[in-house]
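Attaching a predicted model along with its sequence, questions to come.
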Amino acid sequence: MNKSELINVVVEKTDMTKKDVTLALETTLEVITETLASGDSVKLVGFGNFETRKRSARKGRNPQSGAEIEIPESKNAAWKPAKAVKDAVNK
């Protein structure tokens, strides 16, 4: 399911207009992104937690030349699903 399909499903399940659903979804994603960028986490009870995780610097290989390269440390966004989501997926 992509973003537009998600918006269409929410429109069908609610009395909201497509414009309102689109605005709500885009605003929600923007707020989550801004919160993660600031280093905080977002906890949605019953759905899961969004957080940033630090990846340490490490050595890698250039796939074209085979030369060893240094990969710098970075931060990545991560999502940890709630138990209810895990149970629904594994049902």
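Okay, I see it.

drop to CA atoms for contacts and neighbour counts, all remaining ones
Will do.

quick one: I69 from M1, how far?
37 Å (C-alpha to C-alpha, to the nearest Å).

E34 - how many residues pack around it?
Using other C-alpha atoms under 10 Å, E34 has 12 neighbouring residues.

and after the helix or strand hosting it, which helix or strand comes next?
For E34, the host element (DSSP states H and E) is helix 18-37. Using DSSP H and E, the helix or strand that follows helix 18-37 in sequence is strand 42-44.

helix or strand right after that following strand?
With secondary structure assigned by DSSP H and E, strand 42-44 is succeeded by strand 48-55.

Now do that following strand and helix 18-37, the angle between them.
Interaxial angle of strand 48-55 relative to helix 18-37 (axes from the mean of the first three to the mean of the last three C-alpha atoms, to 10 degrees): 40 degrees.

here's the one I want to compare it with:
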Amino acid sequence: MRKADVVSSIAEKTGIPKVDILVALEAFFKEVKTSLVEGEPVYVRGFGSFILKKRAAKIGRNIKKNIAVEIPEHYIPAFKPAKEFVQAVKESKHKLAEHSGNEEEHD
């Protein structure tokens, strides 16, 4: 599902114009990015957390030049789903596997 599909789905369910939903969704994304850049995680109860994960310094390789390169310690954005979210996905996993299996049989 792409962002346009999400916007359409929300508009269909709520009756709110797509333009307004897109503006709100973009504002949410921008706020998450801004918060993480400032080092502050974003917690959405029942959904999950947008957090920063620390990557330790390590030695990498530049294959083209065949030299060792030091990769400094850095942070990357990550998403940690809430327990309720994980449980909902686990419970629906069998339905998704059966559904995708049925589609393959019909093709």
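Arrived safely, thanks for sending. Fair warning: this is a prediction, and the values are worked out from it, not measured in the lab.

show me what contacts the closest residue to G39 of the second structure other than its chain neighbours?
Counting by C-alpha to C-alpha, 6 or more residues apart in numbering, G39 of the second structure lies nearest to L52, which is 7.3 Å off, once chain neighbours are set aside. Listed by C-alpha atoms under 8 Å, 6 or more residues apart in numbering, the contact partners of L52 of the second structure are L36, G39, P41, Y75, I76, P77, A78.

List of residues touching stretch 63-70 of the first structure?
Counting by C-alpha under 8 Å, 6+ apart, A57, R58, K59, G60, R61, N62 sit against stretch 63-70 of the first structure.

Which members of those are the farthest-apart pair?
A57 and N62 (15.5 Å; C-alpha to C-alpha).

For the residue of the first structure most remote from its centre, which three-state class applies?
Relative to the centre of the first structure, the most outlying C-alpha is that of S65, 33.1 Å out, by C-alpha atoms, centre = their mean. Of the three states, S65 of the first structure takes coil according to DSSP: H, G, I helix; E, B strand; the rest coil.

how far away is it from T27 of the first structure?
Taken as C-alpha to C-alpha, the span from S65 of the first structure to T27 of the first structure is 43 Å.

H99 of the second structure: neighbouring residues, count only.
11.

Just the element for it, please.
Per DSSP H and E: helix 83-106 holds H99 of the second structure.

try A77 of the first structure
strand 74-81.

what lines up against K53 of the second structure once you look at the first structure?
For K53 of the second structure, the aligned residue in the first structure is R53 (criterion: TM-score structural alignment).

mind checking the end-to-end distance for stretch 11-20 of the first structure?
Start and end residues of stretch 11-20 of the first structure are separated by 9 Å (C-alpha to C-alpha).

Could you tell me where it falls in the second structure?
With TM-score structural alignment as the criterion, stretch 11-20 of the first structure aligns to 11-20.

Can you give me the buried ones in stretch 16-28 of the first structure?
For stretch 16-28 of the first structure, a neighbour-count test (16 or more other C-alpha atoms under 10 Å) marks K18, V21, T22 as buried.
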